[in-house]
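Colleague: Got a predicted structure here, sequence first:
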Amino acid sequence: MLCQLSINNFAIVRFLELDFRAGMTSITGETGAGKSIAIDALGLCLGNRADAGCVRPGAEKVEVSARFSLLDVPLAKRWLEDNDLELDDECILRRTIGSDGRSRAYINGNPVPLAQLKALGPLLVGIHGQHAHHALLKTEQQLILLDSYANHRLLLDAVSAAYQRFRTNEQQLLELQRSQQERISRKQLLSYQVEELNEFGLAEQEFAELEQEHKKLANGSALMEACQNAIYLLSDGEESNVDSLLNKAISVAAEVETVDPQLASVSNMLNDALIQVQESCSELQRYLDKLELDPEVFIQIEERLSKAMLLSRKHHVQPSTLYQHHQQLLQELASLDSDESRLQEMEQQLSASRDNYLAQAQKLSQSRQRYGKELEKLVTESIRELNMPKAKFVIAVEFNEQLMTLHGSDNVEFRVSTNPGQPLENMAKVASGGELSRIGLGIQVITARKVATPTLIFDEVDVGISGPTAAVVGRMLRSLGESTQVLCVTHLPQVAGNGHQHMYVAKQSKGGMTETSMVPLDHEQRIQELARLLGGDIITDNTLANARELLNA
């Protein structure tokens, strides 16, 4: 629950430090005194938007901090633990807004983005404003309220996840369908190109080999003549050749080696040279023996080279990369074939994801119908207590499988009949301003009982209510305060008198500056304030007696 609120330089507040207790706290004050100022300041700690305009004139910044006890608030404690922001059984939220409009947020002393305040806030405080009943006229708000009452978080998460899967599958299928004609045209072209390349059947290194073989055959005569000439010079020359010259040199070296053994290495090198020459001659002869200058083979190679170059020009690639291009086209064709089968798979997946969504939405709808019956009974009883004895309230939940949203497939509508014989109709068509206030208040109190929020704030939700009805409202809020901390800003003495404690808001002007204060009232001060609410500025013995009676009741 909220234990302490500290406010510095916020609007017309210079400094306030407020301590709060369990139960129902009534907050009253004169018109224009700023009864909602503390709630507005608390809203900053909960992540509400703010700008430099909220800084008190002459001050550098607004600073607001709120301290909460987390005893029996497991959801908030778990959230803090998950975000590494825990601090025993307390939580301190702090917010500053500079005169330049810059805002900073802190949780337990740790700087955090504003989004984290907004995420944590609803786990600590629920605020019901004076215009909340007008929001109830909107069907989307009625749906949110019903889901909040029924605690449909897990069911809503399941529906939301199923909806997102369905939409993802739907988008993927649409993309495949949009490109289907393009794929068909591309597949026809690829099939022709691949068939042509398959028929040619160029191997991976074949083009380089063809080029080399073509070059060899084109220069076959020159190769043969060069090899024969080399053999002649090495060994077949009649007058002189390398072989015979080396043999003579070896003989000379052998003779001089006998004279000086240091020349033995020369003999070895000459013998090695002779071996190399003889092996070279043998290799050249073998090459000549295998060298075939078949004109038909040359023509075949030339034709295949020409075909390869023609295809490479046709496909706008280099001849050396024609094989790789062929493989790429094969892969693309296979991919297009798989896209066709994927199209069928996606159609099946879309159908399955739609069925799954509708199954999850149906579960949610059934739960909404069950809790809708429960809530409509409680609201009917509540508004009958609020001086609408013949009223009837119904929550219509209609499942529509064509309506697929993140929040399910239901049309939810709050319908009411305020007088006997009057048909049930949409609440906006039937209820008057005062009736709408009572219905809205009844709904807010009932749903507040069900939602596990440790602190509930009712900011002038009793507008349009008076007399005996106001007394019932006061008793409702007090009863709610028995299990939940309730802060109630009100102008009705019947409501204020039901508070377990009472705070008074006043405004003073001094030296051209206005300042708001907020103080707790003791028993006698409460009687004076209730008497003021009952009789206005003139307080008589009768109004004081009525005030005592209200407080004692």
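Modeller: All right, it came through fine. Numbering: from 1, shown residues only.
Colleague: From here on, just use CA atoms for contacts and neighbour counts.
Modeller: Fine.
Colleague: in the stretch 51-200 of the chain, which spans are strands?
Modeller: Secondary structure of the stretch 51-200 of the chain (DSSP state E, counting those that start in this stretch): strands at 61-69, 90-98, 103-107, 110-112, 125-128.
Colleague: closest one to residue 201 among those strands?
Modeller: strand 110-112 (65.9 Å; Cα to Cα).
Colleague: residues making contact with the closest one?
Modeller: Applying Cα atoms under 8 Å, 6 or more residues apart in numbering, the contact partners of strand 110-112 are 85, 104, 105, 106.
Colleague: mind redoing it with 10 Å?
Modeller: The contact list for strand 110-112, computed with Cα atoms under 10 Å, 6 or more residues apart in numbering, reads 84, 85, 92, 93, 94, 95, 104, 105, 106.
Colleague: wait, doesn't the second one sit right on residue 91?
Modeller: Yes - counting by Cα atoms under 10 Å, residue 85 touches residue 91, with 8.8 Å between them.
Colleague: Now do the shared contacts for those two.
Modeller: Residues touching both residue 85 and residue 91 (Cα under 10 Å, 6+ apart) are 77, 107, 108, 109.
Colleague: Now those residues in TSV, please, with extra columns for neighbour count and distance to residue 270.
Modeller: Below are the shared contacts of residue 85 and residue 91 laid out as TSV (neighbours: other Cα atoms under 10 Å; distance: Cα to Cα, whole Å):
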residue	neighbour count	distance to residue 270
77	22	96
107	23	94
108	16	95
109	13	93
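Colleague: what would these look like in CSV with distance to residue 254?
Modeller: Output for the shared contacts of residue 85 and residue 91, formatted as CSV (distance: Cα to Cα, whole Å):
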residue, distance to residue 254
77, 104
107, 102
108, 103
109, 101
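Colleague: that older thread, selection in PyMOL covering whichever of the contacts of strand 110-112 are buried, please.
Modeller: Filtering the contacts of strand 110-112 down to the buried ones (16 or more other Cα atoms under 10 Å) takes a single PyMOL command:
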select buried, resi 85+92+93+94+95+105+106
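Colleague: on that earlier part again, could the strands of the stretch 51-200 of the chain be laid out in TSV, adding distance to residue 142?
Modeller: Formatted as TSV, these follow (distance: least, Cα to Cα, whole Å):
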stretch	distance to residue 142
strand 61-69	30
strand 90-98	31
strand 103-107	32
strand 110-112	33
strand 125-128	15
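Colleague: another structure for you, compare them:
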Amino acid sequence: MLSHLNVHNYTLVDSLDLELQPGLTTLTGETGAGKSLLLDAIGLAIGSKARGEAIHDTTANAEVSALFDLGDQPHIKQWLEQHDISINDNECLLKRVITPQGRSRCSINGHSATLSQLQELGRKLVNIHGQHEHQALLSPQTQRRLLDRFGAYPQLTDATELAFKHWRKAELALNQAQELADSQGAQYQLLKYQVDELALLELNENEVKSLEGQQKRLANTEAMQATCAAIIHSGRDSEHSLQTQLHWCTSQLQSLTKHDPSFNDASEMLKTALINIEEAIESIDNTAQNYNAEDSNLSAIEERLSTIYTVARKHKVQPGALHEHYQTLCTELEQLECSDEHIAALKQAAEGALETYNAHAIKLHDARLKASKRLCKAIGQRLKALNMEHASFYIDFEAHDSPHPHGNHGVKFLITTIPGKPAGALHKIASGGELSRISLAIQVVTAATQTTPTLIFDEVDAGIGGTTGDTVGTLLRELGGKAQVLCVTHLAQVASKAHNHLNVRKTKQRGTIRSQITALCGDDIVAEISRMVGGPIDSNEALAHARQMMTTH
């Protein structure tokens, strides 16, 4: 659950340090006080889009930190371990820093994180249900996701989607092979000609690189021979060569050592130097003689390279890639030559992948059928409690014409609000107010089955009042017994059912409007509920009514 929220320099909030409790927490306040600011800040912490204009003081950054007590949430701990993020005191700290330019920095438990990682983890920690959720409810994709979330069979949806990907890949390979076979005649003749031409070249894998290296070396033979000759002359053949002078120095030192043994080390070093120089001169001499032998190969090398370059230009590839190009053409030619066998194998693979997909899709459909019966019953009960006693909720399944990543059947929510009338799609049958209540019923029912520890409802009771509002409060309190629930509400009936109360109000500080969030307790809660009812908050009757509302749960 979300245990602590820290906000700095975000929209109308200068600084906020808020401790949150389990159960149902309501956020109340006058219209325009900024009740949704708290939810926006939480959304920012879990990866929602950041805007530069959301920063109040544009000379400083905005910062939001959300601390979660992980409790018994093995799937969240597993995610953190998979991303090499340490866990301290069974807590998880999400932090987001927004610059005035709109750029952001994210961290998880002090480890730098990407925005996508923050969003992925945020979806596991918090589920936000907005006041316009009923609009998204009209989408078939949303309806399918809600049913699957209620059914809680992720292994079946994952297996079906993976099987679809495998089938799609196999089907694509088969289609490509068949298209290639259709153009086999002209394609085969061209490939055969190209392969034969390259085969005559008899090009080895690294031959071009080797030939170019030899060409470069042999092209400088004359200059290299002259340099070698100069070194040999100075080092060995001249009257005052390096070897001659070292011989003289060595001889002189040997005579000195007879009188003073301390010259022994220097004498040995000169002898070693003389040996090294003699060996070096000998090596240079041998290499220079090899140049004379190799010089005749230069013309042959250049002729070979010229042939290779010509063929490479013809095939529109780099000379160094010509051998690999040849191998590729050989493979393509082999595929054409055995295309019938290849297509038969690909067809068999695609059929096998389709059978596997269908097996998974059937299991998924069976699970959805079972879940739909339970979901329809649960939603029907909630609708009756929400003053839609004649409503009946159904889920219809329509078979797809071809394989689909989410199964062989689409999901459609149906409703009837008048006995004896046929059920129809939500947008065709339900009014705006009814759609809001249907959405709330679905949200409450499906939210109770999910593993997300914190649920947020942003004015989902809009357009609802009276006894229906009282029922909404009861439903949310019931849900608060299973998960942490934060709810922005304008209904006293809902606020009276809360375990915890937060009040949002605007204040004027140094000529600037600010939003202030305060935890209420005792008589302050009674006064706030009295205000929401609409009566004078200081009248005994209004306060007594507020206390009565709080005791009904």
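Modeller: Now that the structure is in, tell me what you want to look at. Since the structure is predicted, the reported quantities are computational estimates derived from the model, not experimental observations.
Colleague: How about the contacts made by the closest residue to residue 134 of the second structure other than its chain neighbours?
Modeller: The shortest distance from residue 134 of the second structure to any non-neighbouring residue, by Cα to Cα, 6 or more residues apart in numbering, is to residue 439 (5.1 Å). For residue 439 of the second structure, the contact set (Cα under 10 Å, 6+ apart) comprises 129, 131-138, 379, 383, 433, 445, 460.
Colleague: Which strand or helix spans residue 439 of the second structure?
Modeller: According to DSSP states H and E, residue 439 of the second structure maps onto helix 432-447.
Colleague: what about that helix, how far off from the first structure?
Modeller: Helix 432-447 of the second structure, aligned to the first structure and superposed, deviates on average by 0.9 Å (mean Cα distance after the TM-score superposition for the first structure).
Colleague: hmm, back to that, nearest to residue 424 of the first structure among the shared contacts of residue 85 and residue 91 of the first structure?
Modeller: Using Cα to Cα, residue 77 comes nearest to residue 424 of the first structure of those, at 43.7 Å.
Colleague: where's the closest one relative to residue 69 of the first structure, distance?
Modeller: Counting by Cα to Cα, to the nearest Å, the gap from residue 77 of the first structure to residue 69 of the first structure is 10 Å.
Colleague: again, but for residue 180 of the first structure
Modeller: According to Cα to Cα, residue 180 of the first structure stands 61 Å off from residue 69 of the first structure.
Colleague: Trace residue 283 of the second structure over to the first structure, please.
Modeller: Aligning on TM-score structural alignment leaves residue 283 of the second structure without a counterpart in the first structure.
Colleague: quick one on the thing from earlier: so what sits against both of residue 77 and residue 69 of the first structure?
Modeller: By Cα under 10 Å, 6+ apart, residue 77 of the first structure and residue 69 have these common neighbours: 88, 89, 90, 91.
Colleague: Run through the residues that contact the last one.
Modeller: With contact taken as Cα under 10 Å, 6+ apart, residue 91 of the first structure is in contact with 1-2, 66-70, 76-77, 80, 85, 107-109, 124.
Colleague: What is the burial count for the closest residue to it other than its chain neighbours?
Modeller: Spatially, and ignoring its direct neighbours in sequence, residue 91 of the first structure is nearest to residue 68 (5.1 Å; Cα to Cα, 6+ apart). Residues lying near residue 68 of the first structure (other Cα atoms under 10 Å) number 21.
Colleague: thinking residue 68 of the first structure is in contact with residue 22, fair?
Modeller: No - the criterion here is Cα under 10 Å, and residue 68 of the first structure misses it with residue 22 at 11.6 Å.
Colleague: mean shift between stretch 139-147 of the first structure and the second structure?
Modeller: Stretch 139-147 of the first structure sits 0.8 Å off on average (mean Cα distance after the TM-score superposition for the first structure).
Colleague: Show me which positions of that stretch end up buried.
Modeller: By 16+ other Cα under 10 Å, the buried positions in stretch 139-147 of the first structure come out as 141, 142, 143, 145, 146, 147.
Colleague: With stretch 164-178 of the first structure instead?
Modeller: Buried positions in stretch 164-178 of the first structure, judged by neighbour count with 16+ other Cα under 10 Å: 165, 166, 167, 169, 170, 172, 173, 176.
Colleague: Could you do stretch 73-88 of the first structure as well?
Modeller: Of all the residues in stretch 73-88 of the first structure, those buried under the rule 16+ other Cα under 10 Å are 73, 76, 77, 80, 85, 86.
Colleague: The last one contacts residue 79, doesn't it?
Modeller: Read it as residue 86 of the first structure. Yes - taking contacts as Cα under 10 Å, residue 86 of the first structure lies within contact range of residue 79: 8.5 Å.
Colleague: so residue 458 of the first structure touches residue 495, yeah?
Modeller: No - contact between residue 458 of the first structure and residue 495 fails when scored by Cα under 10 Å: they sit 11.3 Å apart.
Colleague: Need the overlap of contacts for those two.
Modeller: With Cα under 10 Å, 6+ apart, residue 458 of the first structure and residue 495 have common neighbours 26, 477, 488, 489.
Colleague: what's around the third one, how many residues?
Modeller: Counted by other Cα under 10 Å, the residues lying close to residue 488 of the first structure total 29.
Colleague: Let me see the contact set for residue 41 of the first structure.
Modeller: Counting by Cα under 10 Å, 6+ apart, residue 41 of the first structure touches 5-8, 10-11, 13, 48, 50, 54, 62-66, 95.
Colleague: quick one: which of these is nearest residue 250 of the first structure?
Modeller: residue 95 (104.5 Å).
Colleague: residue contacts, that closest one?
Modeller: By Cα under 10 Å, 6+ apart, the residues touching residue 95 of the first structure are 7, 41-47, 62-66, 103-107, 111, 114, 117.
Colleague: Give me the buried subset of those.
Modeller: Among those, the ones that count as buried by 16+ other Cα under 10 Å are 7, 41-47, 62-66, 103, 105-107, 114, 117.
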